[in-house]
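Colleague: sequence isn't available, so here's the structure alone:
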């Protein structure tokens, strides 16, 4: 059991370090380019991942309050999610108002048609008697 742990733990640490390095934006990798860090992590089994965690990645929040998910959107650092954008929320409200007015028009048209059908049915019933 202990022998298996001696192999599994370094492998798990290496895999985690490689994934962490790959997911780190290029501008947050310190001292070396990311590709160099990947080679160091993979070539030096135990020392490489420890070096990456100790010196390879910026561990503080990036400037401007950027989050990692924002980096993946072509380095835009405006809005994290659509519901953070006031313009998007305003467009939703405007669309909602349009939809509500359209629905009211449809309901009014439906009521008018129902009344016409009722009048026609009452007229036909009056002619038959």
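Modeller: All right, it came through fine. Just so it is clear, the model here is predicted, and its values are computed rather than measured.

Colleague: okay, CA-based contacts and neighbour counts for the rest of this
Modeller: Noted.

Colleague: once you drop chain neighbours, what's closest to residue 88?
Modeller: residue 82 (6.5 Å; C-alpha to C-alpha, 6 or more residues apart in numbering).

Colleague: how deep is residue 37 tucked in, by neighbour count?
Modeller: By the measure other C-alpha atoms under 10 Å, the count of residues near residue 37 is 24.

Colleague: oh, that last question was meant for residue 41, not what I typed.
Modeller: 23.

Colleague: what's the nearest residue to it if we skip its chain neighbours?
Modeller: Nearest to residue 41 is residue 48, by C-alpha to C-alpha, 6+ apart, at 4.0 Å.

Colleague: cool, and residue 71?
Modeller: residue 25 (6.8 Å).

Colleague: next: residue 83.
Modeller: residue 89 (6.4 Å).

Colleague: pretty sure that neighbour contacts residue 96?
Modeller: No. The pair residue 89 / residue 96 is not scored as a contact, 10.5 Å apart, by C-alpha atoms under 8 Å.

Colleague: who are the packing partners of the helix or strand hosting residue 20?
Modeller: Using DSSP states H and E, residue 20 sits within helix 2-23. Applying 3 or more C-alpha pairs under 8 Å, 6 or more residues apart in numbering; DSSP states H and E, one finds that helix 2-23 contacts helix 34-43, helix 47-51.

Colleague: take the one below as the second:
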């Protein structure tokens, strides 16, 4: 039985610490129902129920997409009509530009390789021609 009490005490301490940190670091607009100076004693002095009440008070109620005040519900902390930009790997324009840039780099690399190959082939041909001419020259 002592283990259960120890476990409940540890749960209370951890929950209280997390709730206190959350309460003290919350934006002013996110502190609801009570002022912050009243939330701190409630969280500390009311075991388990105080921290749970803090977390439940921070949740914004959503009733069919309309909040109780009659305004459309919105995500916590964000403006009502702010669209989130898509992630780069979900943005087709970004992916298209990325593919175009990669294709351009590939073409430039391929052209450098071809130029290097032509230069090396020309050097080899020149050496072979010089070697043949040296072989056919009579020695003085």
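Modeller: Looks like it arrived, so ask away. What you see is a predicted model; the values in this text were computed from it and never measured.

Colleague: quick one: TM-score?
Modeller: Here the superposed chains carry a TM-score of 0.62, computed using TM-score structural alignment, normalised by the length of the first structure; 119 aligned residues with a C-alpha RMSD of 3.4 Å.

Colleague: returning to what we had before: what about the residue nearest to residue 71 of the first structure, distance to residue 19 of the first structure?
Modeller: 12 Å (C-alpha to C-alpha, to the nearest Å).

Colleague: just residue 37 of the first structure next, same as before
Modeller: In terms of C-alpha to C-alpha, residue 37 of the first structure sits 11 Å off from residue 19 of the first structure.

Colleague: also residue 66 of the first structure?
Modeller: Residue 66 of the first structure is 20 Å from residue 19 of the first structure, by C-alpha to C-alpha.

Colleague: more neighbours, the two?
Modeller: Taking other C-alpha under 10 Å, residue 66 of the first structure and residue 19 do not tie; residue 66 has more neighbours (16 against 11).

Colleague: my guess is the more buried one meets residue 77, correct?
Modeller: Yes. Judged on C-alpha under 8 Å, residue 66 of the first structure makes contact with residue 77 at a distance of 6.0 Å.

Colleague: nearest approach to residue 61 of the first structure belongs to which of the helices and strands packed on helix 2-23 of the first structure?
Modeller: Closest to residue 61 of the first structure of those is helix 34-43 (C-alpha to C-alpha; 18.5 Å).

Colleague: what about the spatially closest residue to residue 76 of the first structure that is not a sequence neighbour, how many neighbours?
Modeller: Closest residue in space to residue 76 of the first structure, ignoring its immediate chain neighbours: residue 70 at 6.1 Å, by C-alpha to C-alpha, 6+ apart. By the measure other C-alpha under 10 Å, the count of residues near residue 70 of the first structure is 15.

Colleague: what do you get for the one 5 residues further on?
Modeller: By other C-alpha under 10 Å, 12 other residues sit near residue 75 of the first structure.

Colleague: so it: helix, strand or coil?
Modeller: coil (DSSP: H, G, I helix; E, B strand; the rest coil).

Colleague: center of the second structure - which residue?
Modeller: With distances taken as C-alpha atoms, centre = their mean, the residue of the second structure nearest its centroid is residue 87 (8.4 Å).

Colleague: what do we get in the first structure for that residue?
Modeller: Alignment note (TM-score structural alignment): residue 87 of the second structure maps to residue 82 of the first structure.

Colleague: check contacts around the aligned partner of residue 15 of the second structure in the first structure.
Modeller: With TM-score structural alignment as the matching criterion, the partner of residue 15 of the second structure in the first structure is residue 13. Counting by C-alpha atoms under 8 Å, 6 or more residues apart in numbering, residue 13 of the first structure makes contact with 46, 49.

Colleague: chain center to stretch 95-113 of the second structure: distance?
Modeller: 27 Å (C-alpha atoms, centre = their mean, to the nearest Å).

Colleague: in the first structure, what residues pair with stretch 122-129 of the second structure?
Modeller: Counting by TM-score structural alignment, stretch 122-129 of the second structure corresponds to residues 119-126.

Colleague: by how much does the matching stretch deviate from the second structure on average?
Modeller: Stretch 119-126 of the first structure, aligned to the second structure and superposed, deviates on average by 1.5 Å (mean C-alpha distance after the TM-score superposition for the first structure).
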